[in-house]
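> Sequence first, then the predicted structure, then my questions.
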Amino acid sequence: MQKHIIPLFMGAMGIGLTEFIMMGILPDIASSLHISIPLSGHLISAYAFGVVMGAPLILILSNKFAPKQILILLLVMFTIFNALSASTHNYYLLILFRFCAGLPHGCFFGVGAIVAMVLAKPDKKTTAVANMFLGLTLANVIGVPIGTFLSHHFSWNIVFIVVGFIGLITILLSSIFIPNLPKQNTPSSLKNELKVFKKSETWLVLVLCAIGCGGLFAWFSFIGPLMIQETHLKPQFMPYIMSLAGVGMTLGLKLGAFVSDKRSPIFSLIFFMLLLIVSLGCVFLFAHNLYLSLIFVFITGLCSFAYVAPLQVIFIQVFEDSKQLGATLTHGTFNIGNGIGAYLGGLSILYTFSYASPSLAGAGLAFIGLLIAILLAIKTKSSNSLKLRT
């Protein structure tokens, strides 16, 4: 791994931990704050909403600061608000701090993706972005299981203390290893950046990400209650479940990047989104079978992250003249999917009284995303307006 990727990797790991740890500790927070599981799911939506609201920051910051300065500023915000999350036992304050902790999320990945791609070889751009996202998947393989264990046996507040510590380390590494690249935009180009919203491809890829990515979060937001209540797994085994999903996500990220580099990002996206729909359906059908449930935890994790890097590259290519904005909006819209998925998953539980039902809601969202991806592929091919290739 190149040295400039190390702080991007670490930042992604910290962000991945603070975002995905909620899925493992949701029952503990609900018990600690004396609220219901569906109500505690709003903590996931609050973070996602913060990511969405924070995405426009890139338009301001990219005109005033260089990428290295932006990354450090975002990491300072990230560290402060996660530390504050660790300090409270009040539900409404936690909602506020989770929202604020989400603000730098999209900007960090947006700027980080640009740094990774600018410094990568022409035929390794998707792989460079995937190497950054490996930190996010490592958080699921190691960080989330450890955090879940600490939450179950000690306190969920400890998890956010650890995230804050990771933020401090990443600030130091960024100051050392991130090269001093020039500003990506000038004030005069700001109006030109917004012209990208006149293209139909722009709106297709935004809606694709916002809806299609909701499939992952409808399932993963309630994986704890699903495995405990439906599969009848003992709570102490949940760290291993989170790790199993994380291993699948890690392998999926590398596999999706490999297919994208060999074929094209849009092919990789459509292929793995189709597999995700099938896998989510199987999660519902085999929720009461322990061994099959374990298999589909792994497969669903793999499929759900296999299209992350290709989708990031598609965004940057669609936003050809507004690369930082495109890279950032990937995560803004990705977390709209987070919020939609968590909300619809909680709603399905309220109406069906089954913790397996969110996977069906997820399959429905992923199916809509698949149709949009196919439409995007047909449109760009027929108009020859965009080469969705690395």
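Alright, I've got the coordinates. In this text the structure is predicted, and so the values were computed from the model without any measurement.
> rest of the way, CA atoms for contacts and neighbours
Will do.
> now the helices for the stretch 1-150 of the chain?
Along the stretch 1-150 of the chain, counting by DSSP state H, counting those that start in this stretch, helices occupy 5-33, 37-40, 42-54, 57-64, 67-85, 91-102, 105-118, 125-138, 144-153.
> buried ones in the shortest one?
Of the residues in helix 37-40, those scored as buried under the neighbour-count criterion (16 or more other C-alpha atoms under 10 Å) are I37, P38, S40.
> mind putting the helices of the stretch 1-150 of the chain in TSV, distance to Q317 included?
Listed next are the helices of the stretch 1-150 of the chain as TSV, based on distance: least, C-alpha to C-alpha, whole Å:
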stretch	distance to Q317
helix 5-33	21
helix 37-40	37
helix 42-54	20
helix 57-64	17
helix 67-85	19
helix 91-102	25
helix 105-118	11
helix 125-138	12
helix 144-153	32
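> so which of those gets nearest V163?
Closest of these to V163 is helix 5-33, at 5.7 Å (criterion: C-alpha to C-alpha).
> Next, the angle helix 105-118 makes with that closest one.
Relative orientation of helix 5-33 versus helix 105-118 (axes from the mean of the first three to the mean of the last three C-alpha atoms, to 10 degrees): 160 degrees.
> Who are the contact partners of the nearest residue to M53 once chain neighbours are set aside?
The shortest distance from M53 to any non-neighbouring residue, by C-alpha to C-alpha, 6 or more residues apart in numbering, is to L103 (6.5 Å). The contact partners of L103, taken as C-alpha atoms under 8 Å, 6 or more residues apart in numbering, are Y47, G50, V51, V52, M53, G54, A55, F78.
> Which residue ranges of the stretch 151-300 of the chain form helices?
157-177, 190-194, 200-212, 214-220, 223-225, 238-262, 265-285, 290-306.
> And the shortest one, what's buried?
Right, the one you point to is helix 223-225. Residues I223, G224, P225 are the ones in helix 223-225 that count as buried (16+ other C-alpha under 10 Å).
> which of those residues lies closest to I295?
Within those, proximity to I295 (C-alpha to C-alpha) peaks at I223, which comes in at 13.8 Å.
> separation between the closest residue to that closest one other than its chain neighbours and H288?
Of all residues not flanking I223 in the chain, M23 sits nearest, at 6.7 Å (C-alpha to C-alpha, 6+ apart). The spacing between M23 and H288, counted by C-alpha to C-alpha, to the nearest Å, is 20 Å.
> With neighbour numbers in mind, choose between those two.
Remark: of M23 and H288, M23 carries more neighbours, 21 against 18, as counted by other C-alpha atoms under 10 Å.
> Quick check: that one vs I146, distance?
M23 is 13 Å from I146, by C-alpha to C-alpha.
> now swap in L61 and tell me
From L61 across to I146, the span is 35 Å (C-alpha to C-alpha).
> So for the two, which residue has more residues nearby?
Neighbour tally, L61 and I146, criterion other C-alpha under 10 Å: the higher count belongs to I146, 20 against 17.
> Use this one as the comparison:
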Amino acid sequence: MPLALLALAVGGFAIGTTEFVAMGLLPEMAATFGVSIPTAGWIITAYALGVVVGAPTLTALAHRYSRKHVLIGLMVLFTLGHVATALAPTFGLLVAARAVSALSHGAFFGASAVVARHLAPPGKQGQAMALAITGLTVANIVGVPLGTALGQQYGWRLTYAVVAGIGLLTIAALALLVPDVRTPSAGLRAELSAFSRAQVWLTMLITVIGFSGLFTVLSYIAPILTDLAGYSPGSVSWLLVLFGVGATAGNLLGGRLADWSVPRTLLLGLCAQTGVFAVFAVAGGRPVVAAAAVFAFGFAGFSMSTAIQTRAIVAAGGGASMVAAAQQAGFNIGNAMGAFLGGLVLDAGLGYRSPMVVAAGLTLTGLAVAALAGWLDRSGRAPLEPAPARPGEPAATTG
């Protein structure tokens, strides 16, 4: 595989660390500013909303430039946002800094997916995309637990300062390793026309609903593990290693499965995820079950990451760049929705089992949407792949 994938993975590591470390440091950040845990959840929600805004906006603004320069520019913005996060003097400014930090997230992963597919040998596009995403999952093995432990011991501000340093390292890696890739583009209007296709929207709906369940639980995993399963606060960072190991293993297997069958990979992953959340809801008070569930929902969730991105790019046809970025926005709409719904049931006093119940319902709904999308494709009512263009005519974009 091309060495350029390593640079993409380093960027994914930085982004994965900052996205998920907040969940382990939520109690510390809440204590710093004297707010409740559900209120502190806005730190997570703001980041997710920043991704939603930034992914399509920055991709549209940057579509004329080479992927290499776009990736470097996005990581510069990411790094500046983390400097602001580490220095934020008030809760409101912290929330704003997290939103700014997130603006480049979706556009970075969207561009990475397109570059990885472009550089991959024939028949190995799924594996290449999985390798590019590996930094995100490895962050949950190394970056998140170490960042959580560092933040608990020396203060959460230091954690975000270190992430800013990783951002600088990423900029150097991108400059040295990524070729000046200019993938074919049909122009902004053609990119946007991909959103007229039903399968593009169905894929985004699978992403939003299916992945929101993961974040309904993961956003509040620290208090779930301490208050429900009985673990000490110091154990949380190391239990998150299990999530990272599961996510990394699931992602690498998912890349191979996506090269085999995208629809089957999605259906299997959503089935497994629903079952894991159901078991966690019933037996999550047992420490061993809780630890196993943390591994399992990481594995099941990230086993689908390459498949869902591949499905989106195939459905988009010539509009791959915008749709790939929009997929990241959809993923983080699910993130924000999950954090909101988890906070809602906790604020209602329904206990720390309630996020898992909500999560199981969400992933089951995502499974139903995936099954519907597959049926519409097979029946010809809404084909996944755009019809090939005739000579001298634009490609079909309706589905």
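Looks like it came in fine. Quick caveat, the model's predicted, so the values are computed rather than measured.
> What about the aligned partner of R311 of structure 2 in structure 1, how many residues nearby?
In structure 1, R311 of structure 2 lines up with I314, judged by TM-score structural alignment. Per other C-alpha under 10 Å, the neighbour tally for I314 of structure 1 reads 26.
> Of the helices of the stretch 151-300 of structure 1, which stretch is the most buried?
Mean neighbour count (mean count of other C-alpha atoms under 10 Å) peaks for helix 214-220 among the helices of the stretch 151-300 of structure 1, with a mean of 30.
> Could you tell me where that one falls in structure 2?
Using TM-score structural alignment, helix 214-220 of structure 1 corresponds to residues 212-218 of structure 2.
> can you list contacts of the matching stretch?
Contacts for stretch 212-218 of structure 2 (C-alpha under 8 Å, 6+ apart): 23, 297, 301, 331, 333-342, 355-356, 358-363.
> so how far is W203 of structure 1 from the residue nearest to I223 of structure 1?
Counting by C-alpha to C-alpha, the gap from M23 of structure 1 to W203 of structure 1 is 30 Å.
> circling back: so for I211 of structure 1, which of the helices of the stretch 1-150 of structure 1 sits nearest?
Closest of the helices of the stretch 1-150 of structure 1 to I211 of structure 1 is helix 42-54, at 13.4 Å (criterion: C-alpha to C-alpha).
> how close does that closest one sit to structure 2?
On superposition with structure 2, the mean distance recorded for helix 42-54 of structure 1 (mean C-alpha distance after the TM-score superposition for structure 1) is 0.4 Å.
> That helix: which residues count as buried?
Residues of helix 42-54 of structure 1 classed as buried: 42-54 (neighbour count, 16+ other C-alpha under 10 Å).
> if we can go back for a sec, show me which of the buried residues of helix 223-225 of structure 1 is closest to F154 of structure 1.
Using C-alpha to C-alpha, G224 comes nearest to F154 of structure 1 of the buried residues of helix 223-225 of structure 1, at 17.7 Å.
> so what's the residue nearest to the closest one when sequence neighbours are not counted up against?
Nearest non-adjacent residue to G224 of structure 1, counting by C-alpha to C-alpha, 6+ apart: G24, 6.0 Å away. The contact partners of G24 of structure 1, taken as C-alpha under 8 Å, 6+ apart, are V144, P145, T148, I223, G224, M238, P239, M242.
> Of these, which is the nearest to S32 of structure 1?
Nearest to S32 of structure 1, judged by C-alpha to C-alpha, of the contacts of G24 of structure 1 is T148 at 14.3 Å.
> If you tally nearby residues, what's the number for the closest one?
28.
> contacting residues around the aligned partner of I349 of structure 1 in structure 2?
Using TM-score structural alignment, the partner of I349 of structure 1 in structure 2 is L346. Counting by C-alpha under 8 Å, 6+ apart, L346 of structure 2 makes contact with P38, Y352, S354, P355.
> ditto for S354 of structure 1
If a contact means C-alpha under 8 Å, 6+ apart, then S354 of structure 1 has E230, S348 as its contacts.
> So it: helix, strand or coil?
Here S354 of structure 1 is recorded as coil under DSSP: H, G, I helix; E, B strand; the rest coil.
> any idea how far L26 of structure 1 is from it?
Distance, S354 of structure 1 to L26 of structure 1, by C-alpha to C-alpha: 17 Å.
> Out of the helices of the stretch 151-300 of structure 1, the one nearest N131 of structure 1 is which?
helix 238-262 (8.2 Å).
> The closest one to helix 265-285, inter-axis angle?
Orientation check (the same axes, to 10 degrees): helix 238-262 of structure 1 against helix 265-285 gives 150 degrees.
> about what we covered before: out of the contacts of L346 of structure 2, flag the one nearest to L384 of structure 2.
Distances from L384 of structure 2 to the contacts of L346 of structure 2, taken by C-alpha to C-alpha, are shortest for P355, at 33.2 Å.
> Please say which position in structure 1 that closest one maps to.
In structure 1, P355 of structure 2 lands on P358 (TM-score structural alignment).
> Now do the strand or helix carrying that match and helix 290-306, the angle between them.
Assigned by DSSP states H and E, P358 of structure 1 belongs to helix 357-383. For helix 357-383 of structure 1 against helix 290-306, the angle by the same axes, to 10 degrees is 30 degrees.
> list the helices and strands helix 357-383 of structure 1 packs on?
helix 200-212, helix 214-220, helix 265-285, helix 323-352 (3 or more C-alpha pairs under 8 Å, 6 or more residues apart in numbering; DSSP states H and E).
> mean shift between the last one and structure 2?
Following superposition, helix 323-352 of structure 1 is found to deviate from structure 2 by 0.7 Å on average (mean C-alpha distance after the TM-score superposition for structure 1).
> before we move on, what about the shortest one?
After superposition onto structure 2, the mean distance of helix 214-220 of structure 1 to its aligned counterpart is 0.5 Å, using mean C-alpha distance after the TM-score superposition for structure 1.
> what distance separates that helix from the centre of its chain?
From the chain centre to the centre of helix 214-220 of structure 1 is a distance of 11 Å (C-alpha atoms, centre = their mean, to the nearest Å).
> In contact with the residue nearest to the spatial centre of structure 2, which residues are there?
Ranked by distance to the mean C-alpha position of structure 2 (C-alpha atoms, centre = their mean), the top residue is F331 at 5.6 Å. Residues near F331 of structure 2 by C-alpha under 8 Å, 6+ apart: T207, V208, F211, S212.
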